[in-house]
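Trainee: Generate a structure from the sequence data that follows.
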Amino acid sequence: MGVQESVTDRAWVHRAVRVVEADGNRSADTHLRVFPLPAAWGVDLYLKDESTHPTGSLKHRLARSLFLFGLANGDIRPGTRLVEASSGSTAVSEAYFARLVGLEFTAVVPATTATAKLDLIRRHGGHLHLVDDPGEVYAAAERLGAQPGWHYFDQFSTASTVTDWRGNNNIACSIFEQMALEPHPEPTWIVVGAGTGGTSATIGRYCRYQRHATLLAVADPEGSAFSEGWRTGSRTVTARGSRIEGIGRPRVEPSFVPSVIDEMVQVPDEESVAAMRMLLEVLGVRAGASTGTNLVAALQLVDRMRRAGQRGSVVTLICDDGDRYLDTYYDDAWVAGRGMDLAAARTRLTPLFGDPPLGPPAR
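Mentor: Prediction:
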């Protein structure tokens, strides 16, 4: 590579970094919503609404970090073809940023991914490479990324390292800033799901670095290898994989950091879906099933705290916009066809919501 070409490339990288940073500068921080619980419980529950990002999910943060790291690391240059293995939401966000900087992006996704997510990837200018066997998405993306002029983001290996866990407006920093004026500003628990493991790693590291007493719980769906991997300390654990899109993996991903997690909470799929729908009734927020998984785990911890007479706060996440699941988790026939009994799940969950669930707070 000649000197003039190198200078030209560096100028392009500088412009690309500015474009990605400008997107963040234009975007307001995501809302921290109050979830109504009986005041007598003495525990406050908050949901950080990541569905309000420009691409509608928590993965907008990860995609921004992946792009900034790739640009700063010299992996992304003018004309680089970008590729990712993704079940949908990360790919939607990566397609968005690829279009911003003028690069081609290909998402390697399972053929079973929700149609609405595939449409969103295309809408943001991304290309699709469908794989029949979900377990083959890694290898297929790696093969594409190995071609000259291509870059494979490999979110499942790099998510825990590309984000600045010490601050720089990461999600943990944002949560604590928004909690500053609340009755219990230092949460007793923060509850998140794990897909790559990047979010839990960022929050767990940040709490330790900032010397917070806050504990971290990871909500894990059926079929995920993460809970067993955390319990046994083994990274070779495998499982069938999750039916809750975006979280739970058939293997313990390289970015999953068990050592920063204080507790894993396993959540049945039918409870994840029932809680997702109950959230719509309570707050008027239509979210995906991974949010339902988070909510169930958070409410279980709230219940434990109130039974112990412990006052405090719990924070969890609204992961993505539920409109992309209208033909799956919000479709009664689709849910019933997968053997989920939402009525029974709702009966089990109702006491955790306040028995009966409270409506939205007065405006």
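Trainee: CA only for contacts and neighbour counts going forward, please
Mentor: Will do.
Trainee: Sketch out the helices for the stretch 51-200 of the chain, chain order is fine.
Mentor: Secondary structure of the stretch 51-200 of the chain (DSSP state H, counting those that start in this stretch): helices at 59-72, 89-101, 115-123, 137-145, 155-162, 171-178, 198-209.
Trainee: I'd like the ones you listed as TSV, with distance to Asn25 and mean neighbour count appended.
Mentor: Shown next, in TSV, are these (distance: least, Cα to Cα, whole Å; neighbours: other Cα atoms under 10 Å):
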stretch	distance to Asn25	mean neighbour count
helix 59-72	12	21
helix 89-101	14	24
helix 115-123	23	19
helix 137-145	30	18
helix 155-162	19	21
helix 171-178	14	18
helix 198-209	21	23
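Trainee: Which one of those lies nearest to Met340?
Mentor: helix 115-123 (21.0 Å; Cα to Cα).
Trainee: relative orientation of the closest one and helix 89-101 in degrees?
Mentor: In terms of direction (axes from the mean of the first three to the mean of the last three Cα atoms, to 10 degrees), helix 115-123 departs from helix 89-101 by 20 degrees.
Trainee: how far is helix 115-123 from where the chain is centred?
Mentor: 18 Å (Cα atoms, centre = their mean, to the nearest Å).
Trainee: Here is the second sequence; please produce its structure so I can put it next to the first one:
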Amino acid sequence: MTTVEQPEPAGPDAGATAGGPAPTATADVDRSDPAYRTWLKDAVRKVQADANRSADTHLLRFPLPERWGIDLYLKDESTHPTGSLKHRLARSLFLYGLCNGWIRPGRPVIEASSGSTAVSEAYFASLIGVPFIAVMPRTTSAEKIRLIEFHGGRCHFVDDPRRMYEEAAALAADTGGHYMDQFTYAERATDWRGNNNIAESIYQQLRLERYPEPAWIVATAGTGGTSATIARYVHYMQYDTRVCVPDPENSCFFEGWTRDDPHAASDCGSRIEGIGRPRMEPSFVPGAIDRMMKVPDAASVAAVRALENAIGRKAGGSTGTGLWSALKIVAEMVAQGRTGSVVTLICDPGERYLDKYYSDTWLTEQGLDIDPYAATLDEFLATGVWHG
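Mentor: Okay, here's the model as predicted:
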């Protein structure tokens, strides 16, 4: 495990080159036109109404031996209307784009996404009545593709995940639409100081628990927006909580963080859908977080299957990546004789990945052996000893 001193956070304009310039193609819209202003107010109202209708997501307990004096919680983001953590992000991005004048009536919204963000954005595009196009890897799970199309979106596939950005930008230019660019704007669109963001919600739900201020919050990174929101909120509220970001194979975030290298890159895409990136994304804020772990993909799958055994719930691979790291942190606390609480996330439901993380055929095709990692988890949960 490598833990290094953090680099300084990027400034407010960091990533403008990597993520492309802010959309400015609004000259064809007369912003003083009463019809446009009426459409804009109605669109913002509809997106805000979605939040008003939505209850908070549950904070579930992962069973651990009482004698350890440690509580492990899972923030269940799979209960959002579109079934994932990305529902929060999509809502924020749509409000950001609408209020900036970037999303216009009749023009498509286009996103580069490996799946869950695109599902949620397709939902919001349908809600306000604009077309939606998802630019995504051809290997995206069939269930995510079905959900995007169910919400009225269209899928545009690329063979090389590294080409998603330029394909999305080109489609926006060709159609006169808006490239949402979650990887640049995720950390900017979310109100990290509060306003019922995910961090504020976690602390409110822990208020009556025996350890209301968690020792650690574990959040995986795709855009990096969630980890940035949580870490910034922790610092803003002056909590002692530490934030850990686990990173899967075929992702450059861990290497960029440990080497303080903003140009770190990976040659191929992540097998754990929704997290891990081939480049250091503008919304990933390394200076805000305290620790990173590199998690083998087989360990992520073993952990997500252990989750089903423990609480009877299937979840996606990114949940497994976070759970593996959270349990490893719990193991360190046990070994040190420390008590406290740890929080991680259920990012999306496992039913979206039955042909991947719950398929032994897929594991064989990918050359993944989860047995040693499953044994590590079984031994730890039975004895409190972590080997591996």
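Trainee: sorry, back to before: now the helices of the stretch 51-200 of structure 1 as CSV including distance to Arg235 of structure 1?
Mentor: Shown next, in CSV, are the helices of the stretch 51-200 of structure 1 (distance: least, Cα to Cα, whole Å):
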stretch, distance to Arg235 of structure 1
helix 59-72, 23
helix 89-101, 23
helix 115-123, 30
helix 137-145, 17
helix 155-162, 13
helix 171-178, 26
helix 198-209, 16
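Trainee: nearest to Pro78 of structure 1, of the ones you listed?
Mentor: helix 89-101 (9.1 Å).
Trainee: how about the closest one, which residues of structure 2 does it hit?
Mentor: Under TM-score structural alignment, the alignment places helix 89-101 of structure 1 onto residues 116-128 of structure 2.
Trainee: follow-up on the earlier one: can you say which of the helices of the stretch 51-200 of structure 1 is nearest to Pro254 of structure 1?
Mentor: Here helix 155-162 is closest among these (Cα to Cα), at 4.8 Å.
Trainee: re earlier: just give me the mean distance for the match of helix 89-101 of structure 1 relative to structure 1.
Mentor: On superposition with structure 1, the mean distance recorded for stretch 116-128 of structure 2 (mean Cα distance after the TM-score superposition for structure 1) is 0.3 Å.
Trainee: Now do the contacts for the aligned partner of Ala186 of structure 2 in structure 1.
Mentor: Counting by TM-score structural alignment, Ala186 of structure 2 corresponds to Ala159 in structure 1. Ala159 of structure 1 makes contacts with 62, 66, 196-198, 255, as judged by Cα atoms under 8 Å, 6 or more residues apart in numbering.
Trainee: hmm, back to that, contacts for the match of helix 89-101 of structure 1, please.
Mentor: Against stretch 116-128 of structure 2 from outside (Cα under 8 Å, 6+ apart): 43, 46-47, 82, 84, 86-87, 89-91, 94, 109, 111-112, 131-134, 144, 147-148, 151-153, 274.
Trainee: now the strands for the stretch 151-300 of structure 1?
Mentor: For the stretch 151-300 of structure 1, strands defined by DSSP state E, counting those that start in this stretch occupy the ranges 189-193, 215-221, 263-267.
Trainee: Now do the most centrally placed residue in structure 1 against Ala219 of structure 1, distance only.
Mentor: Centroid-nearest residue in structure 1, with Cα atoms, centre = their mean: Leu58, separated by 4.7 Å. According to Cα to Cα, to the nearest Å, Leu58 of structure 1 and Ala219 of structure 1 sit 15 Å apart.
Trainee: Which residue in structure 1 aligns with Pro212 of structure 2?
Mentor: Applying TM-score structural alignment, one finds that Pro212 of structure 2 aligns to Pro185 in structure 1.
Trainee: got the contact list for its match?
Mentor: Counted by Cα under 8 Å, 6+ apart, Pro185 of structure 1 has contacts 176, 179, 313.
Trainee: which secondary structure element contains the last one?
Mentor: So that's Ser313 of structure 1. strand 312-318 (DSSP states H and E).
Trainee: Contacts for that strand, please.
Mentor: 42-51, 184-192, 287, 291, 294-295, 298, 301-302.
Trainee: List the residues that contact Asp164 of structure 1.
Mentor: 170, 202.
Trainee: Nearest residue to the counterpart of Pro134 of structure 1 in structure 2 in space, please, no chain neighbours.
Mentor: By TM-score structural alignment, Pro134 of structure 1 lines up with Pro161 in structure 2. Nearest residue to Pro161 of structure 2, sequence neighbours excluded (Cα to Cα, 6 or more residues apart in numbering): Pro137, at 5.4 Å.
Trainee: any idea how far the alignment partner in structure 1 of that neighbour lies from Ala95 of structure 1?
Mentor: Aligning on TM-score structural alignment places Pro137 of structure 2 opposite Pro110 in structure 1. Distance of Pro110 of structure 1 to Ala95 of structure 1, given as Cα to Cα: 17 Å.
Trainee: What of Ser6 of structure 1?
Mentor: 26 Å.
Trainee: swap in Val13 of structure 1?
Mentor: From Val13 of structure 1 over to Ala95 of structure 1 (counting by Cα to Cα), the distance is 18 Å.
Trainee: picking up where we left off before, now, of the contacts of strand 312-318 of structure 1, which are buried?
Mentor: 43-51, 185-192, 287, 291, 294-295, 298, 301-302 (16 or more other Cα atoms under 10 Å).
Trainee: that older thread, what about structure 2, which of the contacts of Ala159 of structure 1 hold up?
Mentor: Mapped onto structure 2 and checked by both residues aligned by TM-score structural alignment, their matches' Cα atoms under 8 Å, those keep the contacts 62, 66, 196-198, 255.
Trainee: neighbours around the residue nearest to Pro161 of structure 2, how many?
Mentor: Counted with other Cα atoms under 10 Å, the neighbours of Pro137 of structure 2 add up to 22.
Trainee: Need the counterpart of Leu66 of structure 1 in structure 2.
Mentor: So, by TM-score structural alignment, Leu66 of structure 1 is matched to Leu93.
Trainee: In space, what's closest to its match - neighbours in sequence excluded?
Mentor: Ala189 (5.7 Å).
Trainee: could you list every residue that touches that neighbour?
Mentor: Contacts for Ala189 of structure 2 (Cα under 8 Å, 6+ apart) come out as 89, 92-93, 95-96.
Trainee: TSV for the residues you listed, including distance to Leu345 of structure 2?
Mentor: What follows is the contacts of Ala189 of structure 2, written out as TSV (distance: Cα to Cα, whole Å):
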residue	distance to Leu345 of structure 2
Leu89	15
Ser92	19
Leu93	21
Leu95	24
Tyr96	25
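Trainee: between those residues, which is nearest Thr376 of structure 2?
Mentor: Of those, the one sitting nearest to Thr376 of structure 2 (Cα to Cα) turns out to be Leu89, at 34.0 Å.
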